[in-house]
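1. Quick one, structure for this:
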Amino acid sequence: MASLRKPTKEEIQAAIGETMIDVIAPDLKVLFCGINPSLYSAVVGHHFARPGNRFWPTLHQAGFTDRLFNPAEDRDLLKLGYGITNVVDRATATADELSKQELLIGGQNLAAKVEQYRPCCLAILGIGAYRTAFGKPKAVVGRQEETIHNAIVWVLPNPSGLNAHYQLKDLAIVFRELLIAVRRA
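-> Below is the predicted model:
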């Protein structure tokens, strides 16, 4: 199993504004969409790589993967029919550094990706980012009424360790609801 080297403080500081390559392919079951890359992820080149991010344990505990993946294995998700992108491409220390305008433009860019790649489901990981990017101020976690270019839209909590509202077991429960819906689709 591949592992990641720990970046230096200087490398992390230099990653401000960097972008990452999407893990994406046509006709995925689920395209997971983070808010934006962390500086840590931008340095190491793998999604959800920052220590403390609970994306990978949540995927495993919810049943999306049969074992705990390491962030260095993010491209292996494609073999399972899953991909990863972000609402905003720019890496920051925290998502709070993003402007409303960046999120709105990111929502438009994300809709274009969905149109191009046609995933069955778009899972946006962050209720606040979804509300802003798509002008849905009253949206709640779970399946949304609208679709984006025929993709089911599902909003899930942000798995960042900074999100204290959801513990790992709670994240796994709401991610599992998505998995069950995708299996039925």
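2. alpha carbons only for contacts and neighbour counts from here, please
-> Will do.
3. quick one: the residue nearest the centre of the chain from K9, how far?
-> Centroid-nearest residue in the chain, with CA atoms, centre = their mean: G34, separated by 2.7 Å. Distance of G34 to K9, given as CA to CA, to the nearest Å: 23 Å.
4. got it, and K136?
-> Relative to K9, K136 is positioned 37 Å away (CA to CA).
5. the more surrounded of these two?
-> The residue with more neighbours, out of K136 and K9, is K136; 13 against 9, by other CA atoms under 10 Å.
6. for the nearest residue to that one once chain neighbours are set aside, helix, strand, or coil?
-> Distance criterion CA to CA, 6 or more residues apart in numbering; nearest residue to K136, sequence neighbours excluded, is Y130 at 7.2 Å. Three-state assignment for Y130 (DSSP: H, G, I helix; E, B strand; the rest coil): helix.
7. Quick check: Y130 touching I124?
-> Yes - checked against CA atoms under 8 Å, the pair Y130 and I124 is within contact range at 6.7 Å.
8. what about the nearest residue to L179 once chain neighbours are set aside, which SS state?
-> Computed as CA to CA, 6+ apart, the closest residue to L179 that is not its neighbour in sequence is F64, at 6.8 Å. Classification of F64 using three-state DSSP returns coil.
9. Here is a second sequence; please produce its structure as well for comparison:
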Amino acid sequence: MRPSAAEVAAAVGRTIPDLVGPGLRVLFSGINPSLYSAATGQHFARPGNRFWPALHRSGFTPRQLHPSEQWSLLDAGLGVTNVVSRATARADELSAAELVAGGEILAALVGRWQPRFVAVLGVTAYRTAFARPKAVMGLQAEQLAGVPVWVLPNPSGLNAHYTAETLGVAFAELREAAER
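-> Here you go, the predicted model:
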């Protein structure tokens, strides 16, 4: 069921529970929840977000899942969290200090669950949160709590630099590394 405009507007500042557990191959970390996602309680729920199509196109999932099926990701060894837990209308509403603090929280979460990889979805947010101004897409030289970090493009429909196809290719590179 789609949330109403009033429900979406009321979601400012809400959070969504992390989708984590033992034995994760990849822990995906978005920048922060959209208002739409916070209103539904589902990660990457906004229509037009390409996270779910990218997971499927890359081979992480055998079919395209709906955000309401997010808990089935755990069975596939996949988890979802965010660098910053606070929902906003746009990621550019987050301060650098929030991203840095969120990076510290993400590092603690990664340290607790020790996934095989952590994937941060958004190079600009990664650069700010982890003081890596020259970071590029792909596997990073630095680890997070002893876990390899992979930076992927932000799957938001607002990211016009990537298509559903090129997102699928980028996600597939991570999947192949996680399966080695």
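10. quick one: contacts for the residue nearest to the centre of the first structure?
-> By CA atoms under 8 Å, 6 or more residues apart in numbering, the contact set of G34 of the first structure is I84, T85, N86, V87, I124, L125, G126, N158.
11. hmm, back to that, okay, and the common contacts of Y130 and I124 of the first structure?
-> Looking at what touches both Y130 of the first structure and I124 (by CA under 8 Å, 6+ apart), the common residues are V155.
12. ok, residues contacting stretch 12-28 of the second structure?
-> So stretch 12-28 of the second structure is in contact with 33, 35, 37-38, 41-43, 70-71, 74, 77-82, 85-89, 113-121, 178, going by CA under 8 Å, 6+ apart.
13. Buried among these? Need that as a selection in PyMOL.
-> Applying 16 or more other CA atoms under 10 Å to the contacts of stretch 12-28 of the second structure, the buried members can be selected in PyMOL as follows:
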select buried, resi 33+35+37+38+41+42+43+70+74+77+78+79+80+81+82+85+86+87+88+89+113+114+115+116+117+118+119+120+121
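14. Of the contacts of stretch 12-28 of the second structure, which belong to strands?
-> Cross-referencing the contacts of stretch 12-28 of the second structure against strands under DSSP state E gives L78, G79, V80, T81, N82, F117, V118, A119, V120, L121.
15. ok, the fifth one to I31 of the second structure distance?
-> In this case it means N82 of the second structure. Applying CA to CA, the value for N82 of the second structure to I31 of the second structure is 5 Å.
16. The last one now?
-> To I31 of the second structure, L121 of the second structure is 7 Å away according to CA to CA.
17. And the residue nearest to K136 of the first structure, what's its match in the second structure?
-> In the second structure, the residue equivalent to Y130 of the first structure is Y126, according to TM-score structural alignment.
18. now do H60 of the first structure
-> When the second structure is aligned by TM-score structural alignment, H60 of the first structure is paired with H56.
19. That match belongs to a strand, doesn't it?
-> No - under three-state DSSP, H56 of the second structure sits outside any strand and is assigned helix.
20. OK, contacts around it?
-> Contacts of H56 of the second structure were listed using CA under 8 Å, 6+ apart, and they are P62, R63, Q64, L65, G168.
21. now T61 of the second structure
-> L55, A76.
22. again, only using 10 Å
-> Residues counted as contacts of T61 of the second structure (CA atoms under 10 Å, 6 or more residues apart in numbering) are W52, P53, A54, L55, S72, L73, A76, L78.
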